[in-house]
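Peer 1: the amino acid sequence is not available; the structure is as follows:
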């Protein structure tokens, strides 16, 4: 596997509903004005700040607004084509929305779509996006590892949820959005994305965007082909060292398979989750890298892994001696 990814080869697709499959032209500005004084509040997450009766009224108004949109819904151009490709290719997918299920089901009837096996709205799931637990639960249900999943959405919450869950994120049906920087790729039209999938378009991943811009394709290819051995005492700590090396494009890391993350080790490396204490360093490194640098791998054997500087600040100079860039 190279330092690129293709939306045609991901393990599972999570699709937003409104704006990605169905165009309902919802406008929540009136609801925000009525309940939050026009402030751009997160309508669902901040509902608990309202008095109980006001909160009930908010949910009634949301349902009425969403249902009115469902009654006049139209399919987003390219959405049916994408779903056909997913079905034909055997790629698992689901729908994950902040709309209520009644609205999704009615909208599907209106546009003539058979919904997939797994569909979630705000009322049949414990968490809603952008809470990453919503996306992680959905990935588990469709049998796909989060690092191999792609979320397709048309709004900031979609991208935030994907990034927080360690998934790929594609923004569709938007141009010049201020929050496009959250996405791995932006397609102004869903039909553009479908063409990219069918053509097996390869992209520079979000996590390598900066090093690619600075050093170019030759550097990224060369760095990704390198394997570094995690030093005995990386500085300032293992997490900083791994993050720095991976951000430079390094694709593989050797970690002593016999080494266990002890309580003393954790105290020197507190960015590791406390739940990892007692497990192998290899597991700790893998779980740290997985959501941050999904293409990076922990190598099984030492092999040709290079002994790199223990100081994270010296890694770039070290790598410049091993690879060259074209930027």
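Peer 2: Nice, I can see it. Keep in mind it's a predicted model, so treat the numbers as computed, not measured. Numbers count the residues shown, from 1 in each chain.

Peer 1: hey, let's count contacts and neighbours off CA atoms from now on
Peer 2: Fine.

Peer 1: with adjacent residues omitted, what lies nearest to residue 120?
Peer 2: residue 96 (4.9 Å; Cα to Cα, 6 or more residues apart in numbering).

Peer 1: swap in residue 73?
Peer 2: In space, and not counting its chain neighbours, residue 73 is closest to residue 24: 4.7 Å by Cα to Cα, 6+ apart.

Peer 1: tally of neighbours for residue 46?
Peer 2: The tally of other residues near residue 46 (other Cα atoms under 10 Å) stands at 11.

Peer 1: revised request: answer the last question for residue 83.
Peer 2: Per other Cα under 10 Å, the neighbour tally for residue 83 reads 21.

Peer 1: and the strand or helix carrying it, which residues are buried?
Peer 2: Per DSSP states H and E: residue 83 is located in helix 79-89. Of all the residues in helix 79-89, those buried under the rule 16 or more other Cα atoms under 10 Å are 79, 80, 82, 83, 85, 86.

Peer 1: mind checking how far the closest residue to residue 69 other than its chain neighbours is from residue 221?
Peer 2: Closest residue to residue 69 apart from its sequence neighbours, by Cα to Cα, 6+ apart: residue 24 at 4.6 Å. As defined by Cα to Cα, to the nearest Å, residue 24 lies at a distance of 43 Å from residue 221.

Peer 1: let's bring in a second one:
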């Protein structure tokens, strides 16, 4: 068995982990007149309703453009196919909107892999542990029986807050250059390493 092959369920972040939509968050903040270095959703919630609605329209435009050009990160399809053959349930937890997420998954033909997809409209979003806890409730699993796989600090914080193991996927970047690497349970710089962490040892990528 590989390091995490004993776990019953796998929860993925979407953008930056399975999918590359090329979103330029600095450009998005600039167009919306938001501060640099602070997540967009956390800034939007503090705004008056009319102003927030206008900026959400800008956000939606950027996200849908990203969904239109999104591509699978190299190796994601092989990993999802292997895990599906193994039969462990998989879920997505994303801070993206439901329309953006549905469009992305449909375009790329990977939506059928996931038992549950939780987007930002569904409840408290990462780093809140709610989504992980809700998935465990639906799967009838304990939180330490699942793993959260993501590319960003908020993914790792949500896992830490829920009490489940996490995998930081860096897509080739040195781990020391990725914020939150110090709190990840495991680190994978490429999909072959992620495969080795998650998939049965007898399988080969």
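Peer 2: Structure's in. What do you need? Nothing here was measured: the structure is a model prediction, and the numbers come from that model.

Peer 1: re earlier: which residue in the second structure aligns with the residue nearest to residue 120 of the first structure?
Peer 2: Counting by TM-score structural alignment, residue 96 of the first structure corresponds to residue 93 in the second structure.

Peer 1: residues contacting its match?
Peer 2: By Cα atoms under 8 Å, 6 or more residues apart in numbering, the contact set of residue 93 of the second structure is 11, 12, 13, 14, 117, 118, 119, 131, 132.

Peer 1: for ChimeraX, write the selection for the buried entries among those.
Peer 2: Of the contacts of residue 93 of the second structure, the buried ones go into a single ChimeraX selection, burial set by 16+ other Cα under 10 Å:
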select :11,12,13,14,117,118,119,131,132
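
Peer 1: among the contacts of residue 93 of the second structure, which are in helices?
Peer 2: Those of those mapping onto helices are 131, 132, per DSSP state H.

Peer 1: so can I have CSV of the contacts of residue 93 of the second structure showing distance to residue 54 of the second structure?
Peer 2: Output for those, formatted as CSV (distance: Cα to Cα, whole Å):
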residue, distance to residue 54 of the second structure
11, 32
12, 30
13, 27
14, 25
117, 26
118, 24
119, 20
131, 27
132, 30
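
Peer 1: quick check: of the contacts of residue 93 of the second structure, which lies closest to residue 161 of the second structure?
Peer 2: Checking the contacts of residue 93 of the second structure against residue 161 of the second structure with Cα to Cα, the nearest one is residue 132 at 9.5 Å.

Peer 1: which one in the first structure is aligned with that closest one?
Peer 2: Using TM-score structural alignment, residue 132 of the second structure pairs with residue 135 in the first structure.

Peer 1: for its match, which residues are in contact?
Peer 2: Residue 135 of the first structure makes contact with 14, 96, 129, 161, 162, 165, according to Cα under 8 Å, 6+ apart.

Peer 1: which bit of the second structure covers stretch 284-293 of the first structure?
Peer 2: So stretch 284-293 of the first structure is aligned with nothing, judged by TM-score structural alignment.

Peer 1: and the longest helix for the first structure?
Peer 2: helix 52-71.

Peer 1: which parts of it are buried?
Peer 2: By neighbour count on 16+ other Cα under 10 Å, the buried set for helix 52-71 of the first structure is 55, 58, 59, 62, 63, 65, 66, 67, 68, 69, 70, 71.

Peer 1: contacts for the helix or strand just after it, please.
Peer 2: Of the helices and strands lying after helix 52-71 of the first structure in sequence (DSSP H and E), the nearest is strand 74-75. With Cα under 8 Å, 6+ apart as the test, strand 74-75 of the first structure has contacts from 21, 22, 23, 24, 110, 111.

Peer 1: which part of the second structure matches strand 74-75 of the first structure?
Peer 2: So strand 74-75 of the first structure sits over residues 71-72 in the second structure, by TM-score structural alignment.

Peer 1: mean distance, that stretch to its aligned residues in the first structure?
Peer 2: Taking mean Cα distance after the TM-score superposition for the first structure, the mean distance separating stretch 71-72 of the second structure from the aligned residues in the first structure is 0.7 Å.

Peer 1: what separates that stretch from the chain centre, distance-wise?
Peer 2: For stretch 71-72 of the second structure, the separation from the chain centroid amounts to 14 Å (computed by Cα atoms, centre = their mean, to the nearest Å).

Peer 1: please apply the same query to stretch 92-105 of the first structure.
Peer 2: The answer for stretch 92-105 of the first structure is 18 Å, by Cα atoms, centre = their mean.

Peer 1: how about stretch 282-297 of the first structure?
Peer 2: Centroid displacement of stretch 282-297 of the first structure relative to its chain, using Cα atoms, centre = their mean, is 14 Å.

Peer 1: what sits against residue 198 of the first structure?
Peer 2: residue 8.

Peer 1: what's it aligned with over in the second structure?
Peer 2: Residue 198 of the first structure maps onto residue 199 in the second structure, by TM-score structural alignment.

Peer 1: aligned to residue 40 of the first structure, what sits in the second structure?
Peer 2: Residue mapping for residue 40 of the first structure onto the second structure gives residue 37, with TM-score structural alignment as the criterion.

Peer 1: how is its match assigned, secondary-structure-wise?
Peer 2: coil (DSSP: H, G, I helix; E, B strand; the rest coil).

Peer 1: what helix or strand is residue 157 of the second structure located in?
Peer 2: Per DSSP H and E: residue 157 of the second structure is located in helix 153-162.

Peer 1: that helix: average distance to aligned residues in the first structure?
Peer 2: Compared with the first structure after fitting, helix 153-162 of the second structure deviates on average by 0.4 Å (mean Cα distance after the TM-score superposition for the first structure).
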